[in-house]
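Q: The sequence and its predicted three-dimensional model are supplied below.
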Amino acid sequence: MDTQVADTLLGSLIDGRYRIRGRVARGGMATVYTATDERLERTVAVKIIHPTQAPEAQARAAGFVRRFTDEAKTIARLTHPNVVAVYDQGTHEGLPYLVMEYVRGRTLRDVLAERRRLNPDEALAIAEQMLAAIAAAHRAGLVHRDVKPENVLVAEAPSGGAANLVDSVVKVADFGLARAVEAAEEENGNQLMATVAYVAPELVTEGHADPRTDVYSAGIVLFEMLTGRVPYDGDRPVDIAWQHVDRDVPAPSTLVPGLPRALDDLVGRATRRDPGARPTDAGALLAEVQVVRDDLGNSNSHTTMLRQVGDASLAQPTMVVAAVRPAERPSWARLPEGGGQRPHRRRAAPEGGDLGARLAGLRTRVMGSPRGRLAVAAAVVVLGLVAAVGGWWFGVGRYTVAPQLVSLTKAQAEAQAARGGFTLAYASPRYDEKVPKDSVLGQNPASASRIVKGGTITLTLSLGPERLPVPDVVGKDFELAQAELTDAKLVVVKGPARYDDNLPSGVVVATNPKAGAAVKPGDKVTVVLSKGRAPISVPNLVGKNINEARAMLAQLGLTPVETYKDSDKPKDEVLGQSPADGTGVEKGAQVKLQISKGPPQLVVPRVVDLPCPQAQQQLQSQGFPVSVQGDPNAIVRFQNPPENSPVPPGTTVTIGCL
């Protein structure tokens, strides 16, 4: 049975002033309550840090409270219509708390849970107000570090309408709270204080945050508003965090076909992995969002119809994207930077009520003379020329066409862009199998597209074909080898296992291609596993007669493979073997044997008819022992073996002398 513990704060009075009325939400660091400010008789929100987030030791408590208090004072000075105002701060039973403006509405997370994704005009309207709040913080030297839908409040419009989120008021909360808690956590070595779905790469790798970190997180929030999902997911938070480091955020239009290219480019610039390639702060990104809103408003004079992504078997409804331009928004929803139009003062009518009569008289006098009519005609012509020239300049004259830079080398592209007066920027490079390294893969805007003279062209360079070395996994268990090869973007294939005297069963014996060979991502690597030591040990056969060796191998079920070579060893003696003795092999395996053909034979020379001493000397010089029969000083009349006979070295030659 579940047991619910009563909230002891409900109904309590904090600091003799704030009466806790109800709990609004409980987050990872704090709980938010509604309260009545009994001194000013107004409803406020009170955020109290959880006891688990407060410092664990009294030695650190004073430092945490001091940091929290300093952050609260800084945020309280941050006056902006899109920032949740901070009214007061203090501690209650040792836990820091903030008293803030109570915003009647929902979080952006609640809106996305209900709507799944927003229309582009609504997403841009919310992003514009959200970035205006963050930009104000950046100007004050603050970094939010935890920009996410849970910290973006969508308030009800003053008119009470909620059908179109363009008319809603957006407020950003939790400025400084993450920074204060994170400062306390750093003393325990924990430097990552952000929600992993929105965390910037540099916060993962270096623990460093600056305004560009908030720009990245805001780009992810815009991605989620447009697509209904975050770009990365995974089983563990650390896996999601490292995807921000290793992968580029996909274009929203790949998930929601039909989204304008301008939205893809906007999200791509905000979420570049290199902080130096992003807008410098939220103000810079806000300017880009306003430009995109203007461009989409100009290109959609009425409405644009976009299909929702869904089951193809179902009827697919369409969503209407209203072309709402910033100037058309209600005055109460405009940003301070927008500078909404001031109401015109009506000038008091002249006394007597004869202004119309005076104007009629002036017209009669001017048009009644030729010089007056000529002046009016000249003024009309001049105004027409000014309007025509101005319209031509803003519509055509200030534009040119983008040059063709794709397929050029980086140096060639820079030279051509310089000749045309353009500035180059570089997106994250990509691998490509066909385009050489440091050549241009793509450009934005595309060649022949309109671009302002002297504008910026963003190039994507090729890294060339991606090649990876095969990891050395010999001697590792299959599971470990498979994980290492898969991490290297290779496909693992099991080959036939084989016996090995040195490696136990299940361990990698070899790979094909071998370790260190260059392969493409996705290539197959065949892994050969050991079956352990073979069941039969090869005997020592060297020095044995071939007949004896054959018998021993036959008894073990092994097959001899024989080759013969000259040797000073006796004929048919085994000189060498492979595998070596003691090696494990399977039944029926071949054993290669080298067998002696015996010493090379010598040819007996002719010594018949030679004097016996001379014949004896010649035979001995060639290595033949000599046996003399008869008179040793006579003439040789016969020899045995006869002349030209092949005989083994050391054969005795008998000569008869008469």
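A: It's in. Residues are numbered from 1 along each chain as shown.

Q: contacts, neighbours, all on C-alpha from now
A: Noted.

Q: What are the boundaries of the helices in the stretch 301-450 of the chain?
A: 355-367, 370-392, 410-419 (DSSP state H, counting those that start in this stretch).

Q: need those helices in CSV with distance to residue 242 and mean neighbour count, can you?
A: Converted to CSV, these look like this (distance: least, C-alpha to C-alpha, whole Å; neighbours: other C-alpha atoms under 10 Å):
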stretch, distance to residue 242, mean neighbour count
helix 355-367, 74, 11
helix 370-392, 50, 12
helix 410-419, 30, 15
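
Q: can you tell which of those is closest to residue 157?
A: Nearest of these to residue 157, taken as C-alpha to C-alpha: helix 370-392 at 37.4 Å.

Q: the strands in the stretch 501-650 of the chain, which residues?
A: According to DSSP state E, counting those that start in this stretch, the stretch 501-650 of the chain carries its strands in the segments 508-512, 518-519, 524-529, 536-537, 559-565, 574-578, 584-585, 590-596, 602-603, 626-630, 636-640, 646-647.

Q: can you state the direction angle for the following helix or strand past the last one and strand 626-630?
A: As assigned by DSSP states H and E, the chain's next helix or strand after strand 646-647 is strand 653-657. Here the directions of strand 653-657 and strand 626-630 differ by 20 degrees (axes from the mean of the first three to the mean of the last three C-alpha atoms, to 10 degrees).

Q: still on that earlier bit, which of the strands of the stretch 501-650 of the chain sits closest to residue 345?
A: strand 518-519 (75.2 Å).

Q: helices or strands up against the closest one?
A: strand 468-469 (3 or more C-alpha pairs under 8 Å, 6 or more residues apart in numbering; DSSP states H and E).

Q: Looks like residue 646 contacts residue 600 (just checking).
A: No: Residue 646 is not in contact with residue 600 according to C-alpha atoms under 8 Å; the separation is 9.4 Å.

Q: Which residues in stretch 63-78 does the neighbour count mark as buried?
A: 64-65, 67-69, 71-76, 78 (16 or more other C-alpha atoms under 10 Å).

Q: Over to stretch 154-173?
A: Those would be 154-157, 165-173, for stretch 154-173 by 16+ other C-alpha under 10 Å.

Q: one step back: JSON lines please, covering the helices of the stretch 301-450 of the chain and showing distance to residue 635.
A: Output for the helices of the stretch 301-450 of the chain, formatted as JSON lines (distance: least, C-alpha to C-alpha, whole Å):
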{"stretch": "helix 355-367", "distance to residue 635": "163"}
{"stretch": "helix 370-392", "distance to residue 635": "132"}
{"stretch": "helix 410-419", "distance to residue 635": "99"}
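
Q: ok, structure two:
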Amino acid sequence: MDIQVADTLLNSLIDGRYRIRARVARGGMATVYTAIDERLDRIVAIKIIHPNQANAPQVQLAGFLERFTDEAKTIARLTHPNVVAVYDQGTHARLPYLVMEYVRGRTLREILAERGRLNPSEALAIMEQMLAAIAAAHRAGLVHRDVKPENVLVAEAPSGGMANLVDSVVKVADFGLARAVEASSETDGANQLMATVAYVAPELVTDGRADPRTDVYAAGIVLFEMLTGRVPYDGDRAVDVAWQHVDRDVPRPSTLVPGLPPVLDELVVRATRRDPGARPTDAGALQAEVQVVRDDLGTMANANTTILRQIQPAEQPTMAVQQPTMVVAAVQPTERPSWARLPDQQRERPAPHRRRAAPPPTGLAGRFADLRDRLLADRGGRIAVGAAALAVILVIAGVGWWFGAGRYTATPNLVNLAGTDAQSRADRAGFTVEFTEPRYSEQVPKDAVLAQDPGSDERIVRGGTITLTLSLGPERFPVPDVVGKSLELAQLDLEDAGLRMKRGPDRYDDNLEEGVVISVKPEVGAEVKAGDEITVTVSKGRAPITVPVLIGKNVNEARTILQQLGLQIVVEPQDSDKPKDEVLSQSPQDGAGVEAGAKVTVKVSNGPPLVAVPSVMNLPCPQARQILEGLGLTVGGLQINPNGPVRSQNPGPNTPVPPGSQVAITCF
């Protein structure tokens, strides 16, 4: 039973502009659709990244989208007739997409699947245009990293059909896409190898590094597959195939297809050497070699045609002419239509012809020839000529030594030196110093040399220029002020500052509503490094219990009120002129919100300080009354003679009593 799953993107409208019409292809990283640009009324191709390529935590996803956007801008600036143009980019349902030129034709993979392999003329014609596109990228500082037949589009010629691929237009797609997706997956835990293993260069497998020579290697494997109909290595697991590129040399195509010209073998072998330094430096260099090979094959084909025409059927030579095992069509660059001709394609060299015998030299040339004959006619002249030749050789050798090694010296090590010290050391050694944009570093202190070019002990022309990069020291960022913002906005602000957010325990707050940040740790404005964790405390809103008014109440009354509300009381005595056990202050204040079981601290008066009753015995009664009232005491008792002396007092002398207490005196 055949079950088909509907594609939910079909007929959907992306960015209010691109109407998806049909799915063209699905690859390892993305799916390609045709769409109508409803704004410009044209057909475009849309490549949408698979969800698993962009399926990452929020921080990683933001970084991936930023890298993808940067790569899209770089590709959009890459203008070349053999490069698939990029018109637009964006995101749809959180998935990045590219809007590209729609090329009517088929991929090189589809053509190879149908035809098995191509003849050398077609393979070299496709290779030349493919390398022209990659060379343009290399000149712009961009490495493709995923050169393979699936990314090579062969458009139909204006004459229609693809019977002869020599006149077809080739376009290369997916520049920089592999790099953006690979960078987003660096924390996945597995060793990422974005290039398809059948075309991966050894240095990508061993070191994970890529440069223009990596694309040269992959292009050589594509040429091998076009000539033979298969890739050089196969295996049950991708890792086994990848390591075969490291451990084995790519075989010559003629070992699989006998009769292929040796120049094709040499071209494939040179492009796929395991040592990157032994390959052509970039796609432009390999393209020049492909053009030379095409010229040579065209000349060989013309020569074979001439020889065959010279043998008439009536002639019976004693030895038959050996027929070539593979006929190579003579393809001249002038045979290519103007619309398919490469911008930097050189004109065809004139066909070789027999040189006529040169006439005897006359004039100045004749006199020099006569002088040469006379010098070589006797032994002395020959010695003089030999000595002169030896002198010239020594001069050439000396000049060659100077330009090859003598004028070079070793670069001093300036890394980790202070900028001024590095400048002085380079000046003493006779070098010129230039400074590039400084960079942050966690290891190298500020204003010290972080990097130099050329590196330490590398070859440099005496008196040459050394480029230094100074350190800005550790990069630090202030903690942004997110207090009072919602948790979502606070997280965005922290992520924009390159920081990670951690949510601490929430707590109640009378002034901030639920979901709002109360505080951060480290505090706002503190200097932290990129990637540090910031703990935020979020408000749960106003607490459910309101603290009552307790000031002025007796401590026992206050205790009863708080217990009824489910709160705890903490009593702190304090001297005061207020009555004893009266509540003087409270914390939290009345009206504040607290949760059940919270503690309320009250300060309670110890009462006014006690007064020591003085001795008024035997003093006149009026004088005794005046002394006692002056201390804040009241006077009472029996006064038989108001002006008589005091005969008794209660409380007795030196007895401490509260202010306002009564002292009874008896006067008679």
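A: Thanks, I have it. Bear in mind the structure is a predicted one, so any value in this text is a computation, not a measurement.

Q: Got a TM-score for the two of them?
A: Scored against TM-score structural alignment, normalised by the length of the first structure, the superposed chains reach a TM-score of 0.53; 439 aligned residues with a C-alpha RMSD of 5.6 Å.

Q: SS state for residue 96 of the second structure?
A: strand (DSSP: H, G, I helix; E, B strand; the rest coil).

Q: who's in contact with it?
A: Contact analysis of residue 96 of the second structure by C-alpha atoms under 8 Å, 6 or more residues apart in numbering lists 48-49, 65, 68, 89-90.

Q: Who wins on neighbours among those?
A: When the contacts of residue 96 of the second structure are compared by neighbour count (other C-alpha atoms under 10 Å), residue 68 ends up highest, at 25 neighbours.

Q: That residue and residue 175 of the second structure, how far apart?
A: 11 Å (C-alpha to C-alpha, to the nearest Å).

Q: Repeat that for residue 41 of the second structure.
A: When residue 41 of the second structure is compared with residue 175 of the second structure (using C-alpha to C-alpha), they lie 26 Å apart.

Q: More neighbours: these two, which one.
A: residue 175 (27 against 10).

Q: what kind of secondary structure is the closest residue to that one other than its chain neighbours in?
A: Once flanking residues are discounted, residue 175 of the second structure sits nearest to residue 144: 4.9 Å by C-alpha to C-alpha, 6 or more residues apart in numbering. Three-state assignment for residue 144 of the second structure (three-state DSSP): coil.

Q: Which stretch of the first structure lines up against stretch 397-417 of the second structure?
A: The alignment of stretch 397-417 of the second structure onto the first structure (TM-score structural alignment) spans residues 388-408.

Q: Quick one: the helices in the stretch 151-300 of the first structure, in order.
A: 177-186, 201-205, 211-227, 237-246, 261-270, 282-299.

Q: starting at the chain centroid, how far to the last one?
A: If I follow you right, that is helix 282-299 of the first structure. 27 Å (C-alpha atoms, centre = their mean, to the nearest Å).

Q: My guess is residue 170 of the first structure contacts residue 128. True?
A: No: in this structure, residue 170 of the first structure is not within contact of residue 128 by C-alpha under 8 Å, at 9.0 Å.

Q: which bit of the first structure covers stretch 478-485 of the second structure?
A: So stretch 478-485 of the second structure sits over residues 469-476 in the first structure, by TM-score structural alignment.

Q: quick one on the thing from earlier: and the contacts of residue 96 of the second structure as TSV, adding distance to residue 299 of the second structure and secondary structure?
A: Conversion of the contacts of residue 96 of the second structure to TSV gives the following (distance: C-alpha to C-alpha, whole Å; DSSP: H, G, I helix; E, B strand; the rest coil):
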residue	distance to residue 299 of the second structure	secondary structure
48	46	strand
49	47	strand
65	52	helix
68	47	helix
89	47	strand
90	50	strand
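
Q: Most widely separated two among those?
A: Among those, 48 and 65 lie farthest apart (C-alpha to C-alpha), at 12.7 Å.

Q: mind checking how far residue 613 of the second structure is from residue 125 of the second structure?
A: Counting by C-alpha to C-alpha, the gap from residue 613 of the second structure to residue 125 of the second structure is 125 Å.

Q: Let me know whether residue 100 of the first structure touches residue 87 as I believe.
A: Yes: contact status for residue 100 of the first structure versus residue 87: in contact at 5.4 Å, counting by C-alpha under 8 Å.

Q: Quick check on those two: which one has the bigger neighbour count.
A: residue 100 (21 against 17).

Q: quick one: what helix or strand has the more buried one in it?
A: strand 95-101.

Q: Now do that strand: which elements does it pack against?
A: strand 42-49, helix 58-76, strand 86-92.

Q: Would you mind saying which of the ones you listed lies nearest residue 579 of the first structure?
A: helix 58-76 (71.2 Å).

Q: just checking, what packs against that closest one?
A: Partner elements for helix 58-76 of the first structure (3+ C-alpha pairs under 8 Å, 6+ apart): strand 86-92, strand 95-101, helix 177-186.

Q: and if we set it to 6 Å?
A: Under the contact definition 3 or more C-alpha pairs under 6 Å, 6 or more residues apart in numbering; DSSP states H and E, helix 58-76 of the first structure sits against helix 177-186.

Q: Okay, buried residues for the helix it packs on please.
A: 177-185.

Q: got the angle for it vs strand 42-49?
A: 20 degrees.

Q: residues in the second structure aligned with helix 177-186 of the first structure?
A: Going by TM-score structural alignment: helix 177-186 of the first structure matches no residues.

Q: which residues does the aligned partner of residue 504 of the second structure in the first structure contact?
A: Using TM-score structural alignment, the partner of residue 504 of the second structure in the first structure is residue 495. Going by C-alpha atoms under 6 Å, 6 or more residues apart in numbering, residue 495 of the first structure touches 526-528.

Q: if we go to 10 Å?
A: 510-512, 525-529 (C-alpha atoms under 10 Å, 6 or more residues apart in numbering).

Q: Buried ones among the residues you listed?
A: Of those, these count as buried by 16+ other C-alpha under 10 Å: 510-511, 525-529.

Q: can you put the residues you listed in a markdown table and add distance to residue 257 of the first structure?
A: Formatted as a markdown table, those follow (distance: C-alpha to C-alpha, whole Å):
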| residue | distance to residue 257 of the first structure |
| --- | --- |
| 510 | 47 |
| 511 | 43 |
| 525 | 37 |
| 526 | 39 |
| 527 | 41 |
| 528 | 45 |
| 529 | 47 |
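
Q: Good, wrapping up.
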